[in-house]
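Student: I would like to see how this sequence folds:
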Amino acid sequence: MASSRYHRYDGGDPLAPPVDLAEALDAIGEDVMAGYSPERAMQKFLRRGGQDHAGLDDLARRVAERRRDLLQRHHLDGTMDEVRELLEKAVLEERKQLVRDPMMDDADRAFRELRMDSLPSSPSAAVSELADYDWQSREAREAYEQIKDLLGRELLDQRFAGMKQALENATEADRRAIQEMLDDLNELLEKRTRGEDTQQDFDEFMAKHGQHFPENPQNLDELIDAMAQRAAAAQRMLSSMTPEQRAELMQLSAQAFGSPALMDQLARLDRNLMSLRPGADWAGSERFGGDEGLGLGDGTGVFQDLADLDALADQLSQSYGGARLDDVDLDKLARQLGEEAAVDARRLQELELALRRSGAIERGFDGELRLTPKAMRQLGKALLRDVAQRMSGRQGQRDLRQAGAAGDLSGATRPWAFGDTEPWDIPRTMLNGVLRRSGDPNGPLLSIEDVEVAETEARTQAAVALCVDTSFSMAMDGRWVPMKQTALALHTLIGTRFRGDDLELIGFGRHAETMRIEHLTALDARWAKGTNLHHALLLANSHFRKHPNAQPVLLIVTDGEPTSHLGPDGEVFFSYPPHPMTIALAVRELDNARRLGAQTTFFRLGEDPGLARFVDSMARRVEGCVIAPETGDLGAAVVGSYLGSRRGGGRDTSGPGSYGDFFGSRGFWVG
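Tutor: The predicted structure is shown next:
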């Protein structure tokens, strides 16, 4: 029975297609070819992002902009500004009352006016000075009481988010309930300090006071974590104030709710939280420079936002050991930057996971990530598509029109004959049977004369040696990645379309070596003097001799003259300018390749006149071909040469429509 799986909707477009690995693999493969490790290449792509989603760097930039905006938009005097406004209102209303009250004794009026005139300029000192004042104006008294109420609600809002609004117009009974909650909370925290708390203690506390904790913690640890984060933010806000601002606030705090009892409970709470979570950031500070004032509660929220943004910046940097994109807190990201940012981050997480699970990247025995053969095939197919576009539909056919058991279908059919092994053409065979039975309804459904077979194009087998220059000049002049892309494209073409051919990849720098495609694509540029064409040709001829029945095809990509060769003792000899012995040994092996029947094509990179003279003379000697493509056209030139390697005795005409003409590369044949 079919089953369905469901999970919680986590944002984004529910109809969006799954992550596409093709773009990521193309970018990662190119960076690997440029010398990056697969791990670093993958991280680079995740940092940059794709065409339809942001990368880590863009998200980190937005986090930094959000943090900067908070600091530049706000200042920390919001509560003091509100106190000043209420104080000015109280004093103004009291003055009005003193002026219009006809029943007041003149001496009393003068005394009260003098007291109003002599109030300290400091709001906190003025509020303290008026603590025992007998207000004559009802509006003035209400404004002054609002100051004490505001301070109490702001101080509570620092530790309990939303308390400022919840306690607006609170009754005395509401305030007593808050005092009781604080007392019970401190007792519970002190039990934890002594190691005497139980889950039942927590459950009873939440049953009684749970309405004050919208985070809905499930145990005491979650409660402590949430409260410690906010209390630490409150401490950082206090540390960020100037000494004058802190002194004003401390003096005002004693007036909260008209009693110092609240401050005593909050100080006790802070001590308990600091002892239980000493690792929290209790001592940090920030510099604000904006025009929008922050109250104590809102300011604490901003400091929590700043802490969240700092954590997100660290997570998005992925710069710590063992970093994974799963570390990014998507809930925090959505709160700070919006749902779209969280969707982008989730897509990156899915992409990283898909890359690791797709079989495209694997961890070797040495613990390092590497591209798998599957990934190499995908990259090769992408490179072949690019090559096909560059070749602009020109097909260098190298097929022989001949019926045979092996090869591709030609599209033609013929009647079956004894000994044929070609596949049957079922539609034509059935049609022949139907037509025959129309004249003979009683005849058999099928007869041997009805059978037609599909003709195929048999392909001749080739032994291909691709010799690529791996000297440091290739990397220095920007030819390193195109060289690797060319090798991978040819490797993929032969592995998928011409499986009967045998490709040998040979890299030659100071010395030469045969390489697997995975080794070549991951090869780092090495500073080593020497271009050892002699050694490369020795390996190529050895490859040809192992396949005596195959057509040898020699493809040489280089940007420099031979400057090193192997001595009789196997040691490398280097000389620049090239030593005559180096040239002679390279020529000898090239002659051996010609005697083996190899069709040779040189791909000359760069404008070095000495290289041009050498390559021209070598090609003339073996009746080979010289192509000087632009770097970006190298892959198309090599693939095109391979496809046309055995047409017309191995020669292209170099006339209109030839590869040399098509690429504008000054390609020519030397006879």
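Student: contacts and neighbour counts: CA atoms only from here.
Tutor: Fine.
Student: what residues does stretch 600-609 touch?
Tutor: 553-560, 611-612, 615, 619, 622-631, 634, 638, 641 (Cα atoms under 8 Å, 6 or more residues apart in numbering).
Student: show me what counts as buried in it.
Tutor: 600-606 (16 or more other Cα atoms under 10 Å).
Student: residue 648 - how many residues pack around it?
Tutor: Using other Cα atoms under 10 Å, residue 648 has 10 other residues around it.
Student: do residue 169 as well
Tutor: Using other Cα under 10 Å, residue 169 has 10 neighbouring residues.
Student: in helices only, show me the contacts of stretch 600-609.
Tutor: Within the contacts of stretch 600-609, residues falling in helices by DSSP state H are 611-612, 615, 619, 634, 638, 641.
Student: now, which of those sits nearest residue 214?
Tutor: residue 634 (64.6 Å; Cα to Cα).
Student: residues touching the closest one, list them.
Tutor: 482-483, 486, 603.
Student: try residue 118
Tutor: Contacts of residue 118 by Cα under 8 Å, 6+ apart: none found.
Student: what's the distance between it and residue 96?
Tutor: 17 Å (Cα to Cα, to the nearest Å).
Student: hmm, residue 38 and residue 369 touching each other?
Tutor: Yes - counting by Cα atoms under 8 Å, residue 38 is a contact partner of residue 369 at 5.7 Å.
Student: before we move on, back to that, can you pick the most crowded of the contacts of residue 634?
Tutor: Busiest of the contacts of residue 634 [other Cα under 10 Å] is residue 486, holding 26 neighbours.
Student: what about that residue, which helix or strand?
Tutor: Using DSSP states H and E, residue 486 sits in helix 480-496.
Student: let's have the ones in helices among the contacts of stretch 600-609 in a markdown table, adding distance to residue 147.
Tutor: Below are the ones in helices among the contacts of stretch 600-609 laid out as a markdown table (distance: Cα to Cα, whole Å):
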| residue | distance to residue 147 |
| --- | --- |
| 611 | 89 |
| 612 | 90 |
| 615 | 92 |
| 619 | 96 |
| 634 | 79 |
| 638 | 84 |
| 641 | 88 |
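Student: second input sequence below; structure requested for side-by-side comparison:
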Amino acid sequence: MTRRPDRHRSRYSRYAGGPDPLAPPVDLADALEAIGEDVMAGYSPERAMREYLRRGSRDQRGLDDLARRVQEKRQELLQRHNLDGTLQQVRELLDKAVLEERKQLARDVDLDDSDRAFREMQLENLPSSPAAAVTELASYDWQSAEAREAYEQIKDLLGRELLDQRFAGMKQALESATDEDRERINEMLGDLNDLLEKHARGEDTQVDFDEFMDKHGEFFPENPRNIDELLDAMAARSAAAQRMLNSMTPEQRNELMQLSEQAFGSPQLSEQLGRLDANLQAARPGEDWGGSADFEGEEGLGLGDGTGALQDLADLDDLAEQLAQSYQGARMDDVDLDKLARQLGDEAAVDARTLAELEKALRDTGYLKRDSTGNYRLSPKAMRQLGKALLRDVAQRLSGRQGARDIRHAGAAGELSGATREWAFGDTEPWDVTRTITNAVIRTVSDGGDTRNGVRLDIGDVEVSETEARTQACVALLVDTSFSMAMDGRWVPMKRTALALHTLIQSRFRGDHLQLIGFGRHAEVMEIEQLTALDAFWAKGTNLHHALLLANRHFRKHPNAQPVLLIVTDGEPTSHLEPNGEVYFDYPPHPLTIAYSVRELDNAGRLGAQTTFFRLGDDPGLTRFIDSMAKRVDGRVVAPELDDLGAAVVGSYLGSRGPGDRRGDGYGGWGGRGFWVDD
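Tutor: Below you'll find the predicted structure:
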């Protein structure tokens, strides 16, 4: 019984319609955190992104790792192989033919003695050069069938190797070639050369190309669609074949040139291939026709395999340049993923594709923005994301070191703050009904639904009202930006601390008023973007007096809020503002500088500021000065490790605005108050 074909049979193949729609979205959290760290250390956002792509992360290989693997494979190719493979095969077949012929001469008793002697003399006096010996034996009348077969294999091998140099896979395809097969190859080469020469004169058409492919398409597995694609594919391999010849010693090159005349038993193939090389070089002069490589190994390569190895080397060199990303306008999209998969495997291509998606996402989703000068900077969106990451780290440190709990409310029984957020499991705050219903209506309409008969609530529609248990706080964070902070590795922890506190207040305590003040030789009120991008100041000076002046001005602008003064420093004050506005600097600290600083700190105390000093470093003089300053205003002193600076400052802020003993813990007594951060 004949089975009818199944017309509904399904065929499956790799998705090729663009990015994989089922692939997980790229995770930018690690990238933003690493980029933010570098930006705070003084890198430009563009350079920071480039460094992240080079390094990668814990779960993502970077460009440096891919480039290392490319270099290792290139070195392995050169160290394992040599280019003597075809010549070695010819020598072996030649030795076999001569040996079998001598055996036959010794066994053949019917052979005339003079004829035997003449033949033995011919074999004995063969030239040492394999090419010359093969040429001399072209007219030899073989007595041994095995010897004749070995000699014919030499001519067949040379023909297949020469073709394999220009047409990948031809060596295997023609292993049992007939005279008819060889004639078809000669015909194809003649038609190909005619087509290329017609193209060079500008006389060819697409019809000419289509007719050629209809007749000889089986020889071109690349399936080119036009003559330019055909030229690109063939010229790349032909140039690699030329580089292989260039890589040989003069003796090896001369041997192969002579042997090529014996390919398939006639010089016709060699002549056609020489004509083809000339046509390809004229059509694609930009290919590397003059390069070479130094193969040092013991594993011989045939002409075809050697050409493939040279193509691999060219691919690896291209990939090395693409992965280096060192040229103007470099982008991850420049990396040839197909070439990378071919050389290093699919996993490497996946790594490179992920890096490209990360780069694209960072640029296209608004995390990097160009400023008026055309340079990239971290956008407010990126700053918020980075601040959340830093705040999560602070929360873990506070929770881990003090037994604090992360709680999902900011005082459910307290006053409404006016802010709302999406409901999360465990929330106890009241629903904001207006926002919740509005979200449901908007969602229903956007999905094409009808709201005339009411709407159905979805859990994602629900928003809760945030509450606060305390009155507003007016916070001044004074951070030392003097020479010593940068010199002693405290620059980035200082910025991380400022960003974590800024993020906490902006996201959880929006009613509080935060002012960031940097003080070096003079003091300056800074926005968070300005502070995080601040380059290290190399001018000496610690103007605490000027910073306190600005902080007290901030406190006076908000008379109904609780003043909170947080001072991060690693040195005694060495400069102050003169009455005329000029900066005075002296080291060791001048008594007048100390007096001005003390006077302004007393003013902060009279305004009711809760003051905490965060002392960085173990200098005895600094310790005595900070302790005495804190004592004057009933303040606190915390000497955290650099990694704990953010937790110390945030903990002190939380303690200043929450219930409980302000002196109850090593971070200024935060009274068990917890906070949480949205992912």
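Student: check which element follows the helix or strand where residue 148 of the first structure lies along the chain.
Tutor: Secondary structure from DSSP H and E places residue 148 of the first structure in helix 138-159. Downstream of helix 138-159 of the first structure, the first helix or strand assigned by DSSP H and E is helix 163-166.
Student: what range in the second structure does that next one sit on?
Tutor: The aligned range for helix 163-166 of the first structure in the second structure is 170-173, by TM-score structural alignment.
Student: so how far is that stretch from its chain's centroid?
Tutor: Average the C-alpha atoms of stretch 170-173 of the second structure, do the same for its chain, and the two points are 39 Å apart (Cα atoms, centre = their mean, to the nearest Å).
Student: what's the mean distance for that stretch versus the first structure?
Tutor: Superposing on the first structure and averaging over aligned pairs (mean Cα distance after the TM-score superposition for the first structure), stretch 170-173 of the second structure comes out at 1.5 Å.
Student: name the residues of that stretch that are buried.
Tutor: For stretch 170-173 of the second structure, burial by neighbour count (16+ other Cα under 10 Å) applies to 170-171.
Student: likewise stretch 213-225 of the first structure?
Tutor: So, applying 16+ other Cα under 10 Å, buried residues of stretch 213-225 of the first structure: 213, 217, 220, 223-225.
Student: narrow the residues you listed to those in helices?
Tutor: Using DSSP H, those in helices are 220, 223-225.
Student: among those residues, which one lies nearest to residue 274 of the first structure?
Tutor: Among those, and counting by Cα to Cα, the member closest to residue 274 of the first structure is residue 224, at 10.1 Å.
Student: pull up the aligned stretch in the second structure for stretch 88-108 of the first structure.
Tutor: Counting by TM-score structural alignment, stretch 88-108 of the first structure corresponds to 95-115 in the second structure.
Student: buried sites along the matching stretch?
Tutor: 95-102, 104-105.
Student: from those residues, which land in helices?
Tutor: Counted as lying in helices by DSSP H, out of these, are 95-102, 104-105.
Student: so which of the residues you listed would you say is closest to residue 254 of the second structure?
Tutor: Closest to residue 254 of the second structure out of those is residue 95 (20.0 Å), distances taken as Cα to Cα.
Student: find the nearest non-adjacent residue to the counterpart of residue 313 of the first structure in the second structure, please.
Tutor: Counting by TM-score structural alignment, residue 313 of the first structure lines up with residue 320 in the second structure. Counting by Cα to Cα, 6 or more residues apart in numbering, residue 320 of the second structure lies nearest to residue 67, which is 5.8 Å off, once chain neighbours are set aside.
Student: which one in the second structure is aligned with residue 342 of the first structure?
Tutor: Per TM-score structural alignment, residue 342 of the first structure is aligned with residue 349.
Student: what helix or strand is the residue mapped onto residue 50 of the second structure from the first structure on?
Tutor: By TM-score structural alignment, residue 50 of the second structure lines up with residue 43 in the first structure. Counting by DSSP H and E, the element that carries residue 43 of the first structure is helix 38-48.
Student: what's the mean distance for the helix holding residue 148 of the first structure versus the second structure?
Tutor: So helix 138-159 of the first structure averages 1.0 Å relative to the second structure (mean Cα distance after the TM-score superposition for the first structure).
Student: what's that helix packed up against?
Tutor: If you count contacts as 3 or more Cα pairs under 8 Å, 6 or more residues apart in numbering; DSSP states H and E, helix 138-159 of the first structure packs onto helix 78-100, helix 163-166, helix 220-240, helix 243-253, helix 296-317.
Student: mean shift of the last one relative to the second structure?
Tutor: Its matched residues in the second structure lie on average 0.6 Å from helix 296-317 of the first structure after superposition (mean Cα distance after the TM-score superposition for the first structure).
Student: trace stretch 221-232 of the first structure over to the second structure and give me the residue numbers.
Tutor: Counting by TM-score structural alignment, stretch 221-232 of the first structure corresponds to 228-239 in the second structure.
Student: what's the answer for stretch 468-483 of the first structure, then?
Tutor: Counting by TM-score structural alignment, stretch 468-483 of the first structure sits on residues 479-494 of the second structure.
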